[in-house]
Every structure is written in structure tokens, then in C-alpha cells.
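> task: produce atomic coordinates for the following.
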Amino acid sequence: MTGIAGVSLAAWLWLLVGQGGFWRTDVRLPRPEAAGAAGGAGAAGAAGAAGPAGAQVWPDVAVVVPARDEAEVIGVSLASLLAQEYPGRAEVFLVDDGSTDGTGDLARALGGQPGALPLTVTSPGEPPAGWTGKLWAVRHGMALAGERTSAEFFLLTDADIAHRPGSLRALVEAAREGGLDMVSQMARLRVQTGWERLIVPAFVYFFAQLYPFRWINRPRGRTAAAAGGCVLLRASAAKTANVPESIRQAVIDDVALARAVKRSGGRIWLGLAERVDSVRPYPDLAELWRMVARSAYAQLRHNPLVLAGTVLGLALIYLVPPVAAVGGAVAGAWPLCVLGAAAWAVMAGTYVPMLRYYGQSPWLAPLLPYTAALYLLMTVDSAVQHYRGRGAAWKGRTYAKPDAAA
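Below you'll find the predicted structure:
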């Protein structure tokens, strides 16, 4: 047991210094002067004299919002998009993906307000075999926007995401000044209930541990990921990467999108948001459980061996430290106790920046092993639901493993 605790501590020390600084929360939209120095590396290069920095010509933007049964949140999220003050031409395309709760009607009622961005509400019909509903809606919205506008950028944003004033302008400026083909922000999720405070910051923390933002943002790095709630995508990069057609079966569509763009030579960027917020409530554990479990096994490529390795890894990294610390103290095995306590301390210390980003007390950091145990159970449940034929279920649709799709 002492040896196992030692391995756990060694793993945490490696994560601390060798995993791209995943625990840091200072990866935000690049400052214009810093991005400008790196310009020209993307597919379109720097913005040039007519770019946002010169405030002369701003590119056209088409905002595509896939929405399915979002009546609870669409009033806030869509209103925030329509109210964006953007120096160039921007138009919003809300794609009503078979909603039965009046989402489309509520969206139409928000359009046409004085000073608001133009709004088109459309519906693509049911997705054909081999497409997820969201990506089918995105395809429809991008195609319609391509017919009606000369958009240089698409802003792909979910129906539960609210954009604060200046969000669209900041995204476009970062892309143009930095020569970026895709700019994505991890929306700040809601943390109001006790379960949200316990689960939500850890969700982003675990994501950053799997996909360190600094690694993603390296032009020649192999790591690729995005946050699907807020993605600004250059139209030329979408064409080169053949998206969304090339990722039409992806359940975890944001990571698949980032991989497709980066694989085709595009330059991508991902960071934490300051002006982008999720307004979807997760009032109880059941809602949060479904959020994680619906795609956890897909993240593991539906592979039982990968699932087994993940369970063992989570246990070694997150559960061994508190068990060793407490068990060693009770048994008087002080080397075991010290190793466990040290690993637990490193773990908690790396979690504190994310808690602060979410405005939560750092005293929640020692509870991370408990939260990790919940995520472990969610992951196992995701696999169980998959083998019962209910995997990747979302709003009345269940998606098969990609290679099993028609």
C-alpha cells in the first residue's frame, strides 16, 4: 500500500509539472498586441491594415445556434446574441431542431427589435442516418448562412449560452489579430446549487487535465479540443476540413471539430471565458449525472479495456491519496500517511485556481476525491447505459457507436 501511495504521489508531481500547466486558469483570449506578433501563422494570416486593430473593415459573421427544446433558456441566450454590438455585419441563424416546447416561436418573437442583429429561424427536419441532431442542425445553419451572406466567420454557439456585451467583437478580433482559424471559449457554467458547486468546477478541471489548453494552442501541437458552446470558425477552414460533414457522427462534436480543423492545417485556440456564460441550470445531482454520463463512454471510444484502465487510473490518482492519508494515520503507518497526505495536498492545490475562477471557496479543494469518485461512477454508468442500448441519449435521441451507424 505504501508503494501504491508513492506511485500516486509521483503521478501527481508529474501532472503538476508535465501536463501543460493544466491547473492554471490564465489562458484567456489573447491580447491584441500579443496575438499580432504571432499573426500570419493561420490559414488567412494577419488581418492587415484593414483588420479590427485599424477599425476599418470588420469581417461578416454568421451566428449559427442549434436549438432543441430550449424554451427554458432561449429568451436569455438568444437575446444576448441579438444585442451584440458588432462593427461589421452579423446575422443570427437559429436552427430549430424539431423542438416540441415552442422554442422556434419564442425565438421568432425576439427578432426584429430595434438595433438587434438580423434573425432567421429555420428548421432542417429530422437528421438522416449517420448524423447527430446537433451537427445536422449546424450543417443546415451554415449552408443557409452561406447562401444569404458572405460570412468570413461562423460563430457556432449553443442555445444555452449567453454572450455578454463585446463577446462577438472580442472573438473576431482575437481570430483576425492572431491569424487563428478557430477560437473557442469554455463557457462559464452555472454554479448556484450545492451540487453545481461540487461538480461543475471539477468538470472543467478534468477537461483541462485531459486537454491542456497550452498544448491545444501550440501551432504544431498534436492535442486538439474545443468547447462546443462557443466556437468561432473561419469559413475557409470549415471548407478545408469539410465540417461538419467529416464529423457528422461525432457525439463529442467539439473535440472532433477541433481535431478536423487542426488536422487540415488550421490553427486553433481554446481558453476560459470571461464574457460567455452557460445559463442552463443543473439543480440536482441527477441532471449533472446525465450531463456527464451521456458522453463519457463515447470519450473512451466505447472500449471496455480503456474503461477498465480509466477506472484504475481514477482510483490511483484521486482515491488512493485520501485513503492512504486517513488509513495510514489510523493504523500508525506514518510513511503511508505522509505519502497519501502529500499527494492529496498537491491534488487540492492544483484544484484551487479553478475554484477561484468559479468564485468558490478553496476549502472545497480537499473534496475533489469525493467528486472524482462520482465521476468514476458516472463513467461506469455511461458504459452500462451504452450496452443497454441507451447510450449517448439526449433529448429523445439515442446515438449508436459511430461504426454501427447506418
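> only C-alpha atoms for contact and neighbour calcs from this point on.
Will do.
> hey, where'd the strands end up in the protein?
If you assign secondary structure with DSSP state E, the strands in the chain sit at 61-67, 90-96, 119-122, 153-157, 161-163, 182-188, 230-234, 268-278, 393-394, 397-398.
> with distance to residue 285 as new columns, can those strands be given to me in a markdown table?
Written out in a markdown table, the entries for the strands of the chain read as follows (distance: least, CA to CA, whole Å):
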| stretch | distance to residue 285 |
| --- | --- |
| strand 61-67 | 24 |
| strand 90-96 | 28 |
| strand 119-122 | 34 |
| strand 153-157 | 25 |
| strand 161-163 | 21 |
| strand 182-188 | 19 |
| strand 230-234 | 25 |
| strand 268-278 | 17 |
| strand 393-394 | 17 |
| strand 397-398 | 21 |
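> okay, these in CSV with distance to residue 209 and mean neighbour count next?
Conversion of the strands of the chain to CSV gives the following (distance: least, CA to CA, whole Å; neighbours: other CA atoms under 10 Å):
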stretch, distance to residue 209, mean neighbour count
strand 61-67, 28, 26
strand 90-96, 33, 25
strand 119-122, 38, 18
strand 153-157, 23, 25
strand 161-163, 23, 26
strand 182-188, 14, 25
strand 230-234, 20, 26
strand 268-278, 13, 22
strand 393-394, 25, 18
strand 397-398, 28, 14
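> let me know which of those strands is the nearest to residue 215.
Across these, the minimum distance to residue 215, taken as CA to CA, is reached by strand 268-278, at 9.6 Å.
> before we go on, could you also do this sequence so I can check it against the first one:
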Amino acid sequence: MMLILATLSLLVWLGLAFAHGRFWQAGPMLGPVPRAVRPVAGTWPAVCVVVPARNEAATIEDSIGSLLAQDYPGPYGVVLVDDRSEDGTGALARGLASPHLHVVDGAEPPAGWSGKLWAVAQGTAEVARLMPGTPGTSDAAYILLADADIIHEPAHVATLVMKALRDDLDMVSEMVALSTESRAERALVPAFVYFFQLLYPFARVNQRRSRVAAAAGGTILIRRTALARIGGIESLRGALIDDVALARRVKRSGGGIWLGHSLLARSVRPYPGPADIWRMVARTAYVQLRQSPLLLLATVLGMALVWLVPPAAALFGEGYARLAGLLAWAIATISFLPTLRRFELVPFWALLLPAVAAFYTLAAIGSAVDHHRGRGVVWKQRAYRERISTPP
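The predicted structure follows:
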């Protein structure tokens, strides 16, 4: 049995390494565009940033401040939707007192809406209206959906727009740099990015002929006409994995999308301990599996075959089983190194990848247990107990 399992695991890893969209590579990165190749002044499209924020007092001033400090040559504005915050988020944002900033007091989400998407819907509706003191937002050609815990370098928005214009894209999204300050973050956060790339290889996402579609919710630049074409934010209203749902709809409607890594934006949301990362993963893990016990079982068995069998065979197998286990473990370890280099971490962390994979698998099981115990998904002090998932 060990021989069979080790052989299957090695075959899977050979397929992942050489026939799965080069998921393990560093991936495309979006850096600043030299001024010499930028469009001339007066030709830049209007852009409005929509930021949904719920209880983000710790980060809102730095995040919105970085958006207001953008070096963007065209019409530009920022809409912050205060999503029923209880910590003074809206008041702190208003204190920034910029003519380019409009703060909206969000309403309670209607039935069937996730809180974040309802806030985004209110923000995009505000973009469509003439907002006094916010030049350019009434006719914005692009909307940038940004989380409230992201810090943006001054050239960030211009770089996103340039990418969209140069490649005629309807949507440009980035995986922003994530924090690795704590030991738990260094052990677990790089693997989160690695597993995301395993699920959605960026090279395939960026191919127009491929059906693979995904986005990273921290920063999503979308053409307003593309958003209207898919029915607006309302078409996603029940999605908890809203970024992937949005990418799927845009790509299926014929739009070009791009997903890569940002060199100009970083998240400042901390995850000090393993429990914080567990909650982050468990929030949507079972939703990703369509709240299906069968898909959960298949996932657990698949994770065991891919991540646990190689070290088990290498350490306890004999003969060919041990050799197959060593080879599979080596491929898995080497495939993680580009991700570690991007996070500027030492290769040692790659040896812990099987244990990290086990952690994520247990978090997915915990997500399912929470769902079937009636606890559902809890995020930002809101509970979603009804059966909602990524729209088709």
C-alpha cells in the first residue's frame, strides 16, 4: 500500500510541477511604469477608488491617506463606505478632509447580501452620481476596489491603469504583499499565497482562452463598462469569495483579466498567532468547497496524498516506496522556494510545508464543522448562516 500511495503521489507532483500552469514560479509582478512611456497629460481615464470599511480604525487613516497621495495624472476620487463601523472608522476618514474623498454611511445589508459586497454596491452607486467636491468620479472609466488595510505607493493607481490600457484588459488584480512579522505569519502566510496559486495558476488566469479565472480582493481595477456588462455588483450579492466570483463573470463575459503580484501595495493587517490565520482560512474554506461534505472528503484525501504521503514514505517506506516519497517531497519542497524568496524568507521554511498543509486541511475541516453546527461564517462581527457560495 505504501508503494502504491508513494507512486501516486510522485505522479501527481510530476503533473503539478510540469503541467499545471507553472503555478510554483514567482509569477507576474506589477511594478512602476517609467514616466517616459506613460500617456500624455489629459488622456488618462477617470478613476474612482471604492473602499468598503468595517471597524478599520487601526488602519483607515494610513490606507486612505495613501490613496489620497496618489500620483495620478487624470480625474481621480476616493469613495469610502463606512459599513456600520462601531470604532469610529468613518469619523477618522472624514478627519482627512480632502476634496477628493467622499465618505458614505453604509446601510445594513439586505437579506441575501454579504456585508462587504453591499458596501461595495453602495460605493459603486455613489460613483455613478455627481459628488460635490470630488472631481471626476461621476464619469469614472475605471473603478478600483481596494481593501481598507492596504497601503499604496504613490505610483500604484497609475501603474494599474497603465497595465489595463496597454493590454486592453477589463480587470487588473494583484496579490498585495502580506505581513510576515510574527512567527506564525512567517510559517503560514507564504503557504496561503502558494496554495492560492496552486488553485488558480496565474499563467492560466491571464490566458484569454483559459477558463481559469481568479482575482485577489485587496486591489481590483475594473472597467466600468465591464462591471455593467455582468450586471453590476448585484450579480455577486451572495458571494463570500467575491473576488473570484467577479473574475469568473468578467472572463465569461468575454473580458480580459490579469492577476499578478504587487510591488506597490502591501497589507498591514496583522495575524499575530496561528488562531488568527485559522479564522481567516476557516471563514471561506467550506464555501470554496460549495459546502459539500463529499468535496471536503475528496479534498482531505487529496491533501493527504499530496502532502503527507511523501514524507511518510520517505521516512518509513522501503525500497522504491522510499525513493518515490523522497522524490515527491523534494519536488514539493523545491516548488515552494520561489514563494519564500518573494517573502524574503530562508529556505528552511519549505521543510515545514507538509505540516503547514495539514494545518490548512484541519482549518477546512473546522470550517465545515462550524457550518454544520449552525455557526456559519463569521467575519467582521457578522454571521452568515444561510447557504451562500460563489455564484456560477
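> against structure 2, where does the longest helix along structure 1 fall?
With DSSP state H setting the assignment, residue counts place helix 334-357 as the longest helix in structure 1. Counting by TM-score structural alignment, helix 334-357 of structure 1 pairs with residues 319-342 of structure 2.
> now do stretch 69-83 of structure 1
Against structure 2, the aligned range for stretch 69-83 of structure 1 is residues 55-69 (TM-score structural alignment).
> got the contact list for the matching stretch?
By CA atoms under 8 Å, 6 or more residues apart in numbering, the surrounding residues in contact with stretch 55-69 of structure 2 are 53, 78, 83-89, 92-93, 96, 98, 100-101, 148-154, 268-269, 380.
> so for stretch 388-406 of structure 1, what gets flagged as buried?
Of the residues in stretch 388-406 of structure 1, those buried by neighbour count under the rule 16 or more other CA atoms under 10 Å are 390, 391, 392, 393, 398, 399, 400, 401, 402.
> related to what we said a few turns ago, and residue 372 of structure 1, which of the strands of structure 1 is closest to it?
Proximity to residue 372 of structure 1, assessed across the strands of structure 1 by CA to CA, is greatest for strand 182-188 (20.1 Å).
> quick check: angle from that closest one to strand 268-278?
What separates the directions of strand 182-188 of structure 1 and strand 268-278 is an angle of 30 degrees, with axes from the mean of the first three to the mean of the last three CA atoms, to 10 degrees.
> show me what strand 182-188 of structure 1 is packed up against.
Contacting strand 182-188 of structure 1 under the criterion 3 or more CA pairs under 8 Å, 6 or more residues apart in numbering; DSSP states H and E are the following elements: helix 167-178, strand 230-234, strand 268-278.
> hmm, 6 Å instead?
Counting contacts by 3 or more CA pairs under 6 Å, 6 or more residues apart in numbering; DSSP states H and E, strand 182-188 of structure 1 packs against strand 230-234, strand 268-278.
> and those as CSV, adding distance to residue 36 of structure 1?
As requested, those are arranged in CSV below (distance: least, CA to CA, whole Å):
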stretch, distance to residue 36 of structure 1
strand 230-234, 17
strand 268-278, 14
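> which one of the ones you listed lies nearest to residue 35 of structure 1?
Shortest separation from residue 35 of structure 1 across these is recorded for strand 268-278, at 11.2 Å, computed as CA to CA.
> compared with structure 2, how much does the closest one deviate?
On superposition with structure 2, the mean distance recorded for strand 268-278 of structure 1 (mean CA distance after the TM-score superposition for structure 1) is 0.7 Å.
> where does that strand end up in structure 2?
Correspondence between strand 268-278 of structure 1 and structure 2 is established over residues 257-267, with TM-score structural alignment as the criterion.
> what sits closest to the residue sitting nearest the centre point of structure 1 if chain neighbours are left out?
Of all residues in structure 1, the one closest to the mean position by CA atoms, centre = their mean is residue 227, 2.4 Å from it. Distance criterion CA to CA, 6 or more residues apart in numbering; nearest residue to residue 227 of structure 1, sequence neighbours excluded, is residue 186 at 5.2 Å.
> and if you look at residue 292 of structure 1?
Residue 292 of structure 1 sits nearest to residue 378 (CA to CA, 6+ apart), 6.6 Å away.
> residue 161 of structure 2 now?
Ranked by CA to CA, 6+ apart and with sequence neighbours excluded, the top spatial neighbour of residue 161 of structure 2 is residue 221, at 7.7 Å.
> surely that neighbour meets residue 170?
No. Between residue 221 of structure 2 and residue 170 there is no contact under CA atoms under 6 Å: 8.1 Å.
> that older thread, export the buried residues of stretch 388-406 of structure 1 as CSV, with columns for distance to residue 356 of structure 1.
Below are the buried residues of stretch 388-406 of structure 1 laid out as CSV (distance: CA to CA, whole Å):
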residue, distance to residue 356 of structure 1
390, 36
391, 34
392, 32
393, 33
398, 36
399, 36
400, 38
401, 38
402, 38
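> which of the residues you listed sits closest to residue 17 of structure 1?
Distance to residue 17 of structure 1 across the buried residues of stretch 388-406 of structure 1 (CA to CA) is lowest for residue 392, with 34.4 Å.
> quick one: map the closest one onto structure 2.
Structural alignment (TM-score structural alignment) places residue 392 of structure 1 against residue 377 in structure 2.
> quick check: closest non-adjacent residue to that match.
Spatial nearest neighbour of residue 377 of structure 2, excluding adjacent residues (CA to CA, 6+ apart): residue 384 at 5.0 Å.
> thought the one you found was touching residue 371?
No. Look at residue 384 of structure 2 against residue 371 with CA under 6 Å: they stay out of range, at 9.4 Å.
> the aligned residue in structure 2 for residue 191 of structure 1: what's it in contact with?
Residue pairing (TM-score structural alignment): residue 191 of structure 1 is matched to residue 180 of structure 2. Counting by CA atoms under 6 Å, 6 or more residues apart in numbering, residue 180 of structure 2 touches residue 186.
> how much space between residue 180 of structure 2 and residue 188 of structure 2?
For residue 180 of structure 2, the distance to residue 188 of structure 2 (CA to CA, to the nearest Å) stands at 9 Å.
> before we move on, what about residue 293 of structure 2?
Here the distance between residue 293 of structure 2 and residue 188 of structure 2 works out to 25 Å (CA to CA).
> neighbour-wise, which of the two wins?
Neighbours per residue, other CA atoms under 10 Å: of residue 293 of structure 2 and residue 188, the larger number sits with residue 188, 24 against 14.
> Provide the aligned range in structure 1 for stretch 195-214 of structure 2.
Using TM-score structural alignment, the residues of structure 1 aligned to stretch 195-214 of structure 2 are 206-225.
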